[in-house]
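*Asks:* quick one: sequence plus predicted model below, questions after.
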Amino acid sequence: MGKYFGTDGFRGEANVVLTVEHAFKVGRYLGWYFGQEHKARIVIGKDTRRSSYMFEYALAAGLTASGADAYLLHVTTTPSVSYVVRTEDFDCGIMISASHNPYYDNGIKVINKKGHKMEAEVEEKIENYIDGVTGELPLAAKEQIGRTIDYAAGRNRYIGHLISLATRSFKDMRIGLDCANGSASSIAKSVFDALGAKTYVISNEPDGLNINQNCGSTHIEVLQEFVKEKKLDAGFAYDGDADRCIAVDENGKIVDGDLVLYMCGKYLMEQGRLAGNTIVTTVMSNLGLYKACDKIGMKYEQTAVGDKYVYENMMNNGFVLGGEQSGHIIFSKHARTGDGILTSLMIMEVIMEKKQTLAKLCEDVKIYPQLLKNVRVTDKKTARENPAVQKAVEDVAAALGSDGRILVRESGTEPVIRVMVEAATDEICRQHVEQVIDVIRAEGLEAVQ
């Protein structure tokens, strides 16, 4: 974790934490860094936040001032920037988005030429330039000054790529899409319409202030009601930059990332296309997923929380499917990052090829009740390694046996210990979470509010 760049880019409230000056300097550095041996080509995408426009212009100004050409995809998804960068020989890509955060936040995510998150050492160099550690950079002059290029064609090629992945027409399928008033608004409906679905769309009218506002994957209850009201076959909800997808079955029941991993993993395994018969999950995946996998002989890996860690494991081991409960799902044959619209297409492939409803495809997974509570502490490491806390965790694990599990971990971004229990009932979860939190408090480890 750097000073400005966290696990998901440089993010914060627009013009408070993340300013236009920051964006300009990010552009200045990247234009210079990639332009030392040739004229740099860098592609920029943005979500629908009002502040995305000023950051787009500031980044473009910095890039062109350093001599780079800036290609503007305009409103598009994070995975589309990743796709365009790696398929069209750009030096890097930049996505302006704060994902599922409220409209007043924004972020700058830098993507390398392979379509992955930019290496930490490059982000550190950008931070040093922002802070004046590396001194001033030369400005381009005369014919060396860069230009901006309208590159909506790149987004259109990405849409064509998505459409090309479908194995069957979606004719006669009634599908609901919740575009979160975000990036998916410019893409999702076009894809499903082209594939023949009868498409019903909500939260598809962004005004710069309504992104993620009571809609999208973080407010899935809206789509649940919509699917039931319209009697749809399935629904898909995206987040602000459309790199995650949460589905809803025909009964209005949530199909989260764990269920997507199960149904897609099982289908790929039956097809002989699941490398190592293994899916990659994080430690937050539900115990019910693992028990269902055990029954069908599907193996699984566990990583730390974060799609970055999932992807690293997949690349290191050649796995093709991985993701998070939150709906970041990576199909590495087709993408280098979580892609919400791609995920919905892969779910549709399973529905169409197996000729089964979404509810039927997920019925073998019994999701265990899960309770997560955060405790603000004075020192995370001290709290986590406290002998009395460790004893309490061991006692809970022993009491739960194979019918549940406890996970206690440090937050990566806050002075917080997260205590999570999965068990047969909500009451058992509550009892055991409080049991551990009581010990943390009794040991004097909780921060004074």
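*Replies:* Noted; the coordinates are in hand. In this text the structure is predicted, and so the values were computed from the model without any measurement.

*Asks:* for the rest of this, base every contact and every neighbour count on C-alpha atoms.
*Replies:* Fine.

*Asks:* Asp395: which element?
*Replies:* Counting by DSSP states H and E, the element that carries Asp395 is helix 387-400.

*Asks:* quick one: list the elements packing against that helix.
*Replies:* For helix 387-400, the packing partners by 3 or more C-alpha pairs under 8 Å, 6 or more residues apart in numbering; DSSP states H and E come out as strand 405-410, helix 426-442.

*Asks:* reformat those as a markdown table; add mean neighbour count and distance to Asn374.
*Replies:* Listed next are the helices and strands packed on helix 387-400 as a markdown table, based on neighbours: other C-alpha atoms under 10 Å; distance: least, C-alpha to C-alpha, whole Å:
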| stretch | mean neighbour count | distance to Asn374 |
| --- | --- | --- |
| strand 405-410 | 19 | 10 |
| helix 426-442 | 18 | 9 |
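
*Asks:* Ile367 is nearest to which of the ones you listed?
*Replies:* Checking the helices and strands packed on helix 387-400 against Ile367 by C-alpha to C-alpha gives helix 426-442 as the closest, at 11.9 Å.

*Asks:* what angle separates the closest one from strand 405-410?
*Replies:* Angular relation of helix 426-442 and strand 405-410 on a 0 to 180 degree scale: 40 degrees, by axes from the mean of the first three to the mean of the last three C-alpha atoms, to 10 degrees.

*Asks:* let's bring in a second one:
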Amino acid sequence: MIKPLDSSIIIQESGIHFGTSGARGLVIDFKSDVCAAFSLAFIQVMQKSFNFERLAIAIDNRPSSPNVAAACIAAAKSVGIEVDYYGVIPTPALAVTSMEDGVPAIMVTGSHIPFDRNGLKFYRPDGEITKEDEISILAVSAVIPSFEVLPLPSVQRRATENYLVRYLSIFSANLLKGKRIGIYEHSSAGRDLYVNLFEKLGATVVTLGRSDSFVPIDTEAVSLADIEMAKNWQCDYQLDAIFSTDGDGDRPLLSDETGNYLRGDILCLLAAQYLNIEALAVPVSCNSSIEASGAFNHVKRTKIGSPYVIAEFEHLMKSSGRVAGFEANGGFLLGSDIDVNSAKLTALPTRDAILPVLAVLAMAGKEPISNLVKQLPHIFTASDRIKNYSREQSLLVIEKGLSEPLQLLSQLGLGDVNVVKHDVTDGLRMTLNNGEVVHIRPSGNAPELRCYVEADSENRAQELVRLILNNIENMQV
């Protein structure tokens, strides 16, 4: 039993912080009282704007997620809120059903970060919480009554079924007929659901790489081992594509017929074209081919993180009927209801892995996926990260770039170029006089420095990001 305490004090002392995608921290810091503090603060903030008697909760496959969920459920029940528990499902599947029901939701997930960390992602009855909601959750003084953490309740299947119906209702049962699709299951929260979905759409499914241990797949920085594994699988099984996601199933990976993974923003750019999207909100880290393609009436650049993308939707919908957004990690956010194949697809303003993948497969038809990519402007992006690099160190590198740009470029091994434009929307994005782009920012979820570059060839982009990160690691800041 836990004694009554104040949520704001517990949260402040917990070591758990909001990043670009929910509250994240070390597993050891997600103690029962901390989980309760976040849950009850969230409930109290939501009760100021919405009437509800239930809360939806789901989890990813992390070893720590069941215990975190059990504490959240116990806290909710201690203040008279019943819980619909959906077990291990993708984050967007939870969002689809909680929005349909008009109830708030909590997804227990750390997404792609290592298994020694976890997180809580919060949903209002009408979608993701805003940055203003985050501030309110941290500030509110919710009283935590005594409660007892009990075993998890029985899993309800309705959210899984709703998510499947969402896409089976707009795509033909023959969409993937004749296609061999590999599904890299690893420890993804949607690994069982995806097999069912792709088979119902006519594909021959080959399951790959299932793991009983948590695998931290980062769709924005795919490891060399995963890249090589995909190419080997394609050769071994003669696959038309390989599909996978990050840990909680809101960021996709899709390979072409050669086993090469498409970058998330390229995948989503193609999907947005197929869906006839008119206006886009995308983070500053996304590939410049979005504008260069000329496919959209309006493109708004934002800070990195889905809340910033979503915040632009209301403005864009004042002048455009078909609005969406996406991130460099491939998560696609549908900002407005649209018609797809003469059927209505309702807005889902949170990252989703399934819609962009099915859209691109539908767009390709019987043609190779690589042909779609070749038709886009030839602007190539590469990205990677330095792990265990503090936010303070990252900010010092950025400050150097603002105050002494030529000196920073020299230290990065780029002494023969100049900065013609810089963008500080999120970190430091430098456009160079040779047309290349270097973007440096601290991660919002972990102690990491991320680097994104653009160049006129894939090899040059990969070479450039390696050069920059190697030199940053050796810098004295």
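*Replies:* Nice, thanks for sending it over. Treat the numbers as computed from the prediction; the structure is a model and nothing was measured.

*Asks:* TM-score for the pair, please.
*Replies:* The TM-score (TM-score structural alignment, normalised by the length of structure 1) is 0.79; 419 aligned residues with a C-alpha RMSD of 3.9 Å.

*Asks:* check the offset of the helix holding Asp395 of structure 1 from the chain's centre.
*Replies:* Using C-alpha atoms, centre = their mean, to the nearest Å, the distance from the centre of helix 387-400 of structure 1 to the centre of the chain it belongs to is 32 Å.

*Asks:* stretch 297-306 of structure 1 too?
*Replies:* Here stretch 297-306 of structure 1 is found 17 Å from its chain centre; the criterion is C-alpha atoms, centre = their mean.

*Asks:* give the helix, strand or coil label for Lys109 of structure 1.
*Replies:* For Lys109 of structure 1, the assignment made with DSSP: H, G, I helix; E, B strand; the rest coil gives strand.

*Asks:* pull the number of nearby residues for it.
*Replies:* By other C-alpha atoms under 10 Å, 23 other residues sit near Lys109 of structure 1.

*Asks:* counterpart of it in structure 2?
*Replies:* Lys109 of structure 1 maps onto Lys121 in structure 2 when the alignment is built from TM-score structural alignment.

*Asks:* from Leu355 of structure 2, how far out is the closest residue to that match other than its chain neighbours?
*Replies:* Excluding its sequence neighbours, the residue lying closest to Lys121 of structure 2 (C-alpha to C-alpha, 6 or more residues apart in numbering) is Gly22, at 4.5 Å. For Gly22 of structure 2, the distance to Leu355 of structure 2 under the criterion C-alpha to C-alpha, to the nearest Å works out to 22 Å.

*Asks:* of the two, who's got more company?
*Replies:* A side-by-side neighbour count of Gly22 of structure 2 and Leu355, using other C-alpha under 10 Å, places Gly22 first with 29 against 20.

*Asks:* Gly119 is in contact with that one, correct?
*Replies:* Yes - distance between Gly22 of structure 2 and Gly119: 6.6 Å, which falls inside the contact criterion (C-alpha atoms under 8 Å).

*Asks:* so what's the match of Lys109 of structure 1 up against?
*Replies:* For Lys121 of structure 2, the contact set (C-alpha atoms under 8 Å, 6 or more residues apart in numbering) comprises 21-23, 106-109.

*Asks:* rerun that using 6 Å as the cut-off
*Replies:* With contacts defined as C-alpha atoms under 6 Å, 6 or more residues apart in numbering, Lys121 of structure 2 is in contact with 22, 106-107.

*Asks:* what does Val248 of structure 1 give?
*Replies:* Val248 of structure 1 is in contact with 234-235, 254-255, counting by C-alpha under 6 Å, 6+ apart.

*Asks:* contacts for the helix holding Asp395 of structure 1?
*Replies:* Contact with helix 387-400 of structure 1 is made by Val436, as judged by C-alpha under 6 Å, 6+ apart.
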